[in-house]
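>>> My questions concern the predicted model and sequence given below.
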Amino acid sequence: MLVCSDINLFYGSSQALRGVSMTAEIGKVTCVLGRNGVGKTSLMRAIAGQVAPRSGSIVWKDKEITGMPAYARASSGVALVPQGREIFPLLTVEENLKSGFAALPAKERAISDEIYTLFPVLRSMLARRGGDLSGGQQQQLAIARALVMKPSLLVLDEPTEGIQPSIIKDIAHVIAHLRDMGGMAIVLVEQYFDFAKELADHFVVMDRGEVVLAGPPSDFAENDVRRHLTV
């Protein structure tokens, strides 16, 4: 289980996270919801080790990782699919996928056939540059690159942003499949309630850097969640 406890995070004098606590269990999808600018991405970056909280703790599989660098977290099974995808536009699709090898021991550096089963379009595009792919294809590549790392904690920061509806459905099927396999904890950041409610086993709703609602979807009226998502 991932356990974040009382996370306070600052950028200079600006506080982005205020005493944030959350958990994410293996075999379940935890959806972090909220408007733009409420601290969702900051929380994901703190989990992945890209930014350091000023106080609080992050524990993964009973191990304190709060002070652990990002590369060490990746090697311990934490994979981040960042907002905006951040693929390498000048590298080929295959080279982008192989960049996930950095977190693996040499003997495990292979692209599983399951990657191409989940994202069949990538097999036919291995020699194409990442920057030549559509936005939806780049998002699939970003998720596939994270899966190459063989993670046990997958963090997805707004994977539906700017993506066409057909690929959103494909991504939802992939997330559901990964959850149902039972070996991975998935943290999914979303603004769109309809997408989140189809996948979420647990909601964490944020507003102004704080968690304002947390629990299984059945604990809340839909309107109680939606009012924290609308501008």
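Sure, I can see it. Numbering: from 1, shown residues only.
>>> from here on, contacts and neighbour counts on C-alpha atoms
Fine.
>>> Pull the contacting residues for the nearest residue to residue 27 once chain neighbours are set aside.
Computed as CA to CA, 6 or more residues apart in numbering, the closest residue to residue 27 that is not its neighbour in sequence is residue 182, at 4.1 Å. Contacts for residue 182 (CA atoms under 8 Å, 6 or more residues apart in numbering) come out as 26, 27, 28.
>>> Kindly present the residues you listed as JSON lines, with separate columns for neighbour count.
Output for these, formatted as JSON lines (neighbours: other CA atoms under 10 Å):
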{"residue": "26", "neighbour count": "18"}
{"residue": "27", "neighbour count": "20"}
{"residue": "28", "neighbour count": "22"}
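>>> Structure two is appended below for comparative analysis:
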Amino acid sequence: MLNVTDLTASYGPVPVIRGVTFSIAKGEVVALIGRNGVGKTTLLRSLMAMLPVRRGQIELDGEAVDTLRTHQIARRGMMLVPQGRGILSRLTVGENIAAGMRAAGDRQPLPLAEALAPFPALRERINNPGGALSGGQQQQLALARAMVSRPSMLLLDEPSEGVQPNIVHEIGELIGRLARETGVSVLLVEQNIELALQAAHRCLVMEKGQIVHQGPVDELRDDAVLKRYLAL
């Protein structure tokens, strides 16, 4: 589904991402964890061509996409839900989702009713402005806006940020259900270890712009692993 090989990217002359290699299978949820500032968000941005790739290869569904522009990658089926969600606050829930349909390209976007099916709270607020929603509802809207284009790969950057603790569990359940029911693959950047444990199958650990550890997500239950890589 997604294969990344020897990826190096930078904001200037100094590389921020260095020699990153990993793969994600169809329908798999992989958590990317690490201390603040190690390059997790930069990696997501480089996968979406929001940051130039200096070296390496990115393949999506067997096709090289590392030379494409951001909108072209989205139309190939890789979508980013950014940190902070990027909701268009003055547009309604329905209008936000309709905006996501433009990323479908040659793929037929989901009908609005089908896109809203996993999100009952949004169905009830279809005409409400996006900015009037709670943090958890805005995160659901960001997911619905991404999923309406039928992506094969979903990049999620800190989906628990700004979400009440009692809603974080619902977000985790939703991510897992979307992967199971639609076959979408997910790369999840997340500081909330409980959410990563709930939603992910595997974890990647990043330090100083490099992947330093890969393994089953249950390894995050080991205090020694958390202390070594996250100083928890």
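Right, received. Where do you want to start? A quick note: this is a predicted structure, and the numbers were derived from the prediction, not measured.
>>> picking up where we left off before, which of the contacts of residue 182 of structure 1 sits closest to residue 190 of structure 1?
residue 28 (15.6 Å; CA to CA).
>>> what ranges do the strands span in structure 1?
Along structure 1, counting by DSSP state E, strands occupy 2-11, 14-24, 29-33, 55-60, 63-64, 78-81, 153-157, 185-190, 202-207, 210-215.
>>> gap between stretch 34-54 of structure 1 and the chain center?
11 Å (CA atoms, centre = their mean, to the nearest Å).
>>> do the same with stretch 145-161 of structure 2
5 Å.
>>> equivalent range in structure 1 for it?
Counting by TM-score structural alignment, stretch 145-161 of structure 2 pairs with residues 145-161 of structure 1.
>>> can you list contacts of the matching stretch?
When contacts are defined by CA under 8 Å, 6+ apart, stretch 145-161 of structure 1 is touched by residues 26, 41, 44, 74, 76-85, 96-101, 103-104, 110-112, 115, 139, 143, 168, 171, 183-191.
>>> Just those: which are in helices?
Of the positions in those, 41, 44, 74, 96, 97, 98, 115, 139, 143, 168, 171 sit in helices, assigned by DSSP state H.
>>> So the third one sits against residue 105, correct?
No - at 11.7 Å, residue 74 of structure 1 and residue 105 do not qualify as touching, with contact defined as CA atoms under 8 Å.
>>> ok, these two, which is more surrounded?
Each of residue 74 of structure 1 and residue 105 has its neighbours counted (other CA atoms under 10 Å); residue 74 has more, 23 against 9.
>>> what's near enough to touch that one?
48, 103, 149, 151.
>>> any idea how far it lies from residue 150 of structure 1?
Between residue 74 of structure 1 and residue 150 of structure 1 the distance is 10 Å, computed by CA to CA, to the nearest Å.
>>> okay, now the residue lying closest to residue 25 of structure 1 once chain neighbours are set aside: neighbour count?
In space, and not counting its chain neighbours, residue 25 of structure 1 is closest to residue 1: 4.7 Å by CA to CA, 6+ apart. By the criterion of other CA under 10 Å, residue 1 of structure 1 has 17 neighbours.
>>> contacting residues around residue 1 of structure 1?
With contacts defined as CA under 8 Å, 6+ apart, residue 1 of structure 1 is in contact with 23, 24, 25, 26, 59, 60, 61, 62, 185.
>>> Residue 111 of structure 2: neighbour count?
12.
>>> cool, the one 4 residues further on as well?
The number of residues packed near residue 115 of structure 2 is 21, by other CA under 10 Å.
>>> Test my guess that it contacts residue 142.
No - using CA under 8 Å, residue 115 of structure 2 makes no contact with residue 142, being 11.6 Å away.
>>> picking up where we left off before, any chance of the contacts of residue 74 of structure 1 in CSV, with neighbour count too?
Converted to CSV, the contacts of residue 74 of structure 1 look like this (neighbours: other CA under 10 Å):
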residue, neighbour count
48, 28
103, 23
149, 27
151, 21
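>>> out of those residues, which one sits closest to residue 32 of structure 1?
residue 48 (15.0 Å).
>>> Next, count neighbours for the residue lying closest to the closest one once chain neighbours are set aside.
The spatial neighbour of residue 48 of structure 1 that comes closest, neighbours along the chain excluded (CA to CA, 6+ apart), is residue 70 at 5.9 Å. The local packing of residue 70 of structure 1 (other CA under 10 Å) involves 19 other residues.
>>> what's the answer for residue 164 of structure 2, then?
Residue 164 of structure 2: 12 neighbours (other CA under 10 Å).
>>> what about residue 194 of structure 1, neighbour count?
With other CA under 10 Å as criterion, residue 194 of structure 1 counts 10.
>>> just checking, residue 211 of structure 1 touches residue 16?
No - Residue 211 of structure 1 is not in contact with residue 16 according to CA under 8 Å; the separation is 12.0 Å.
>>> for residue 119 of structure 2, what are its contacts?
With CA under 8 Å, 6+ apart, residue 119 of structure 2 has these contacts: 140, 144.
>>> That one corresponds to which position in structure 1?
Residue 119 of structure 2 maps onto residue 119 in structure 1, by TM-score structural alignment.
>>> Report the contact partners of the residue nearest to residue 169 of structure 2 when sequence neighbours are not counted.
Closest residue to residue 169 of structure 2 in three dimensions, ignoring its sequence neighbours and counting by CA to CA, 6+ apart: residue 195, at 6.7 Å. Residues near residue 195 of structure 2 by CA under 8 Å, 6+ apart: 160, 168, 169, 172.
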